[in-house]
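Student: Sequence first, predicted coordinates after that:
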Amino acid sequence: MTKRPSKSITAAFGLANTVPLRPDEQRATEGKESPLPAPIGQRSMLTPGVIQASQKSISDLRQERDRLKALVEQGGTGQDLDPDLIDPSPFRDRLPDDDGQEFQAFKEEFVSEGQKLPILVRVDPENPERYQTAFGHRRTRAAREAGIRVRAVVAELSDRDLAIAQGVENDGRRQRLSWIERARFAADMEAKGLKARDIRAALSVDDPELTRFRAVIGALSMEVVEKIGRAPKAGRPKWVSLGKLVADSPEAGRVVDETLAVAKVSSLSSDERLDSLIKALRLPGTSRRTDHDLDDGKGNRIGTAVFGQGTIKLSLAPKCHDFSEFLKDEMPDLIERYFSQRRAE
């Protein structure tokens, strides 16, 4: 009976242990067992490494990725798949490039020089006849458009393993994820139930950065992010600035829609679209938010009132939560006084 591979990211990289070691590595590993991989079943699953993914550091995983690449460059294993059977990762990260010429050049090189590295996929948990990509989206797309098969390593990966493999691979690419792509990736992982520690591992970020990702994605809809694009030159400050401007302005939704709807904006690069939005939201009159601390008349703070253009938001201390009921009862009289005052003016 064939042994099933463990559901570990290490399984995806276990074959990398067959790459010849450097002399210093050989001395460090003398006398230690180094299990060789073996294809398993029709899908050529890979054997697991000795250490489970949950015990491995991101540095370890990067080294395993590099070993996998080195092995394949030396003629490593894999199997040819129909790219039409391969779907994207369930965790979205990359947004479309501003210029399709770069991908066209990549595709031409892919076809003319052949596939140098395999993609990493898993069997779709919902459909055993299809696959999902951990990394290699561009290679899969190039093969699909060229009408050729794509060489792939198939491994059993949990959602966590797939996300970490995807994050590690992205971190090692020449064209890394832009800041907003990383925020989008984090939001997708969180929406699908991954724990914060796994999201941090996949993206190599700390808690403050994860909090900033949440704040910006929370202020902007995913639709707006996709309309702006990946903005490769824009780092955290611009996106955080945009998030705050949107959160602080009651008119933000209208301004964003109107700015992005202008025909000439679509011809701009994603970085220029981002700059256009920030500029539009900073125009005088766009944001009229004022914050007021509330106290009980004796100097004791009981909450905050945020007044915007057409909006009011109250945040009250726990001991004053019943004030909302009081305000609701008083609202008819307040509205009557308001209109009486306006009629008298």
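Tutor: Nice, thanks for sending it over.

Student: going forward, measure contacts and count neighbours with C-alpha atoms only.
Tutor: Noted.

Student: Would you map the helices across this protein?
Tutor: Applying DSSP state H to the chain gives helices spanning 9-13, 23-29, 58-73, 101-113, 137-146, 159-172, 179-191, 196-203, 207-219, 222-228, 236-248, 252-261, 270-281, 323-344.

Student: Buried deepest among the ones you listed, which one?
Tutor: Mean neighbour count (mean count of other Cα atoms under 10 Å) peaks for helix 9-13 among the helices of the chain, with a mean of 28.

Student: Included below, for side-by-side comparison, is a second structure:
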Amino acid sequence: MAMGKNKTGIMAAITAAAEAPKDSGSERAHKSLPKGTIGSVRAGLGGIQEIDTSLVLAWGPKDRLDIELTAVNSGEPHGSIQELSASIAESGQQVPVLLRPSKERDGYFEVIYGQRRILACRHLGKPVRALIRTLGDTDALMAKGLENAGRAELSYYERVRFAQAILEQGYSRAEACQALAISKNTLSQLERINRLVPSAVGEAIGAAPDAGRPKWMTLATAFEKAQLTEKHVLDVLSKSTDLDSDVRLDFALQEIGKRGKQERSTEARSPVPGVHIKSGKSGLSVTVKRAGANKKFANWLDQNLDRLIQDSFERFQSENREG
């Protein structure tokens, strides 16, 4: 299905509220729901409705790092939710969310998009203004992706994680491309970053809304080339939890240069021609060239190296005991 045609169809389904007849209460929510259920009736009413936020359930691939819709969100809400709450308290909820009747629980609804608005209204103790539509999983996914793309709300790394979540839930690569309005090549780039940047590191950094592809690709390449380790980066990030996510990403990137300086400071020596020893904080390496006059020695060493190391280790133990 072409993206333009699909977008037209989905948006028509989303905006059909104004034309929906008021007496269409018999419309079915899903094939799994019998006629006359609460979800079916509310879906058939049309227009924007006010829904109790306690009746809204999470649905679909997760598209955000810093918030999560659960039955109960305890404690103070995330900073962005607090800001949105203040805006809604002052000016009202300007844009409705999109819900669909729950397949599993009659009277409940699954959020297709608008998690932040739902959480903000929950924080304020007021109902959320919503459109209720009977979309299947694929159309719901497209609507979720189109809304995110249209409002430009997801950061680059959230798009990385959203793409992966879509694929992990069994959707095809073509459907993932449609949902995110991206090309196959762009999807491959998102997958590469997700594969190379450890999930724990990405979550410790956060959404990093001001960071685009170049920074995340640099971080991914550093992990690929073993210029960074997950443990090291997590140790660094654990000391910067009070900073915003863009600063935390910059801190992680700065460790690449520090690692390089440490490697350049490694001590190198050559006790005999053709043999090079490198000694650093992380390890000791010996290189013997198999070329020219050194070839015979290299071959001999290859045959006797195990014994030489064993003899050296026994000597080390003996001297250590005597000391």
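Tutor: Ah, there it is. This is a predicted model, so every value here is computed, not measured.

Student: now what about the TM-score between them?
Tutor: Superposed pair, TM-score by TM-score structural alignment, normalised by the length of structure 2: 0.66. Supporting alignment: 249 aligned residues with a Cα RMSD of 3.4 Å.

Student: Arg94 of structure 1: which of the helices of structure 1 is closest?
Tutor: Closest approach to Arg94 of structure 1 among those (Cα to Cα): helix 179-191, 5.7 Å.

Student: Would you check the span in structure 2 matched by that closest one?
Tutor: Taken onto structure 2 by TM-score structural alignment, helix 179-191 of structure 1 occupies residues 156-168 there.

Student: ok, residues contacting that stretch?
Tutor: With contacts defined as Cα atoms under 8 Å, 6 or more residues apart in numbering, stretch 156-168 of structure 2 is touched by 60-65, 173, 176, 180, 187, 190-191, 193-194, 207-209, 211-213, 216.

Student: Looking at the helices of structure 1, which is nearest to Ala38 of structure 1?
Tutor: helix 9-13 (11.1 Å).

Student: one step back: just give me the mean distance for the match of helix 179-191 of structure 1 relative to structure 1.
Tutor: Here the mean offset of stretch 156-168 of structure 2 against structure 1 after fitting is 0.5 Å, by mean Cα distance after the TM-score superposition for structure 1.

Student: looking at it, Leu242 of structure 1 is touching Ala280, isn't it?
Tutor: No - using Cα atoms under 8 Å, Leu242 of structure 1 is not in contact with Ala280, being 10.4 Å away.

Student: Not counting its neighbours along the chain, what's nearest Val41 of structure 2?
Tutor: Gly25 (4.5 Å; Cα to Cα, 6 or more residues apart in numbering).

Student: meant to ask about Arg282 of structure 1
Tutor: Nearest to Arg282 of structure 1 is Leu245, by Cα to Cα, 6+ apart, at 7.6 Å.

Student: what does Ala43 of structure 2 give?
Tutor: Per Cα to Cα, 6+ apart, closest to Ala43 of structure 2 is Ile132, 5.1 Å.

Student: Give the aligned equivalent of the residue nearest to Arg282 of structure 1 in structure 2.
Tutor: Aligned counterpart of Leu245 of structure 1 in structure 2: Ala222 (TM-score structural alignment).

Student: so its match touches Val233, yeah?
Tutor: No - if you go by Cα under 8 Å, Ala222 of structure 2 and Val233 don't touch, sitting 11.2 Å apart.

Student: Can you name the residues that contact the equivalent of the residue nearest to Ala43 of structure 2 over in structure 1?
Tutor: Under the alignment by TM-score structural alignment, Ile132 of structure 2 pairs with Val154 in structure 1. By Cα under 8 Å, 6+ apart, Val154 of structure 1 lies in contact with 12, 43-46, 78, 120-123.

Student: go with 7 Å
Tutor: Counting by Cα atoms under 7 Å, 6 or more residues apart in numbering, Val154 of structure 1 touches 43-45, 120-122.

Student: ok, so what distance separates it from Glu226 of structure 1?
Tutor: 30 Å (Cα to Cα, to the nearest Å).

Student: what's the nearest residue to the equivalent of Glu145 of structure 1 over in structure 2 if we skip its chain neighbours?
Tutor: When structure 2 is aligned by TM-score structural alignment, the residue opposite Glu145 of structure 1 is His123. Using Cα to Cα, 6+ apart and skipping residues adjacent in sequence, the residue nearest His123 of structure 2 is Ser85, 7.1 Å away.
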